[in-house]
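Trainee: Sequence and computational prediction follow.
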Amino acid sequence: MSTIPITKRGAEMLKEELHRLKTKDRPSVINAISEARAQGDLSENAEYDAAKERQAFIEGRIAELEGKLGAAQIIDPTTLDAEGRIVFASTVDLEDLENGQKVTYQIVGEDEADLKEKKVSVTSPIARALIGKYAGDVVEVNAPSGVREYEVLEVRYI
């Protein structure tokens, strides 16, 4: 099985979700199932069906998270020494050469990507274009809206 790159913060988020699922959600759904069972006939018991469906979802998510964490290669950006090169987990300041707008992105794993938090997946077009570049480089990104050019202003490992 191949490893999945993930930042230290991303691994912590997955561990927190796994803990919540095991300690809160799983016991809650088990109680809901036993309460629904106590109502008698299960053949037309909507509460029972809903609780069983929820239990299947929770158990599936627990298995998925355990698999991801088991295969995770946790990368702490503060310990990186990439000599100014853009790598996984680095934070990059960019300037759009068309309109002069400045943006900052951190390159993260697929599970951590959140554009609202300026975190882009390592598999996204912009991250693929940036990997291996240095401050001062100009990159072309094949975005859904067309080709965009960005200048790399700064690369940080925070």
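Mentor: Cool, got the structure. The structure displayed is predicted, hence computed values, not measured ones.
Trainee: all contacts plus neighbour counts: C-alpha atoms, from now on.
Mentor: Fine.
Trainee: helices and strands around the strand ranked longest in the chain, which ones?
Mentor: The longest strand of the chain (DSSP state E) is strand 146-156. If contacts are counted by 3 or more C-alpha pairs under 8 Å, 6 or more residues apart in numbering; DSSP states H and E, strand 146-156 sits against strand 91-96, strand 138-143.
Trainee: all helices in this protein, in order from the N-terminus.
Mentor: Secondary structure of the chain (DSSP state H): helices at 8-20, 26-38, 46-70, 125-130.
Trainee: Against that first model, consider the following:
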Amino acid sequence: MSKIPLTLNGAQQLKDELQRLKTVDRPAVIAAIAEARSHGDLSENAEYDAAKERQGFIEGRIAEIESKLANAQIIDPRTLDADGRVVFGATVEIEDIDAGQTVTYQIVGDDEADIKQNKISLNSPVARALIGKYAGDIVEVHTPGGRREYEILDVRYE
């Protein structure tokens, strides 16, 4: 399996979720299954079926997170020496040339991406267009909404 890029913050979020799943969610679902079993006939017990389904989800998510962490390549953006180039983990301030709007994004892994926090996936069209470019460069991005041009105003490693 190939390495999965994660920022320090993204790796910590996965570790926190794994801890919660193992110490809070897993014991809660086990208790719910035990409670449902105590109600008798399992063939028509909706509570039991729901608890078993939830248990399957939790166990699957635990396995998924453990696999991702085992294959993670953790990158600390503060230690990058990319000479001002846009790379994974960089925070990039860009201006939409047509609209004149400025926005700042951090380029992160798929699991960390959250547009509400201005974190975009390494695999997004905008991030793919920005990677390898420098402040002052103009990039063309082909998005589902059409072609856009952005000017890179600043690249930071924070």
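Mentor: On my side now, so go ahead. Bear in mind that the values here come from a model prediction, so they are computed numbers and not experimental data.
Trainee: Comparing the helices and strands packed on strand 146-156 of the first structure, which comes out most buried?
Mentor: Of all these, strand 91-96 has the most neighbours on average by mean count of other C-alpha atoms under 10 Å, namely a mean of 20.
Trainee: Tell me how far that strand lies from the chain's centre.
Mentor: Taking the mean of its C-alpha atoms, strand 91-96 of the first structure sits 20 Å from the chain's own mean (C-alpha atoms, centre = their mean, to the nearest Å).
Trainee: Tell me who's in contact with the spatially closest residue to Thr123 of the first structure that is not a sequence neighbour.
Mentor: Spatial nearest neighbour of Thr123 of the first structure, excluding adjacent residues (C-alpha to C-alpha, 6 or more residues apart in numbering): Glu110 at 7.2 Å. Residues near Glu110 of the first structure by C-alpha atoms under 8 Å, 6 or more residues apart in numbering: Val120, Ser121, Val122, Thr123.
Trainee: From those residues, list the buried ones, please.
Mentor: Among the contacts of Glu110 of the first structure, those buried by neighbour count (16 or more other C-alpha atoms under 10 Å) are Val120, Ser121, Val122.
Trainee: Let me see the residues that make contact with the longest strand of the first structure.
Mentor: With C-alpha under 8 Å, 6+ apart as the test, strand 146-156 of the first structure has contacts from 84-86, 90-98, 133-142.
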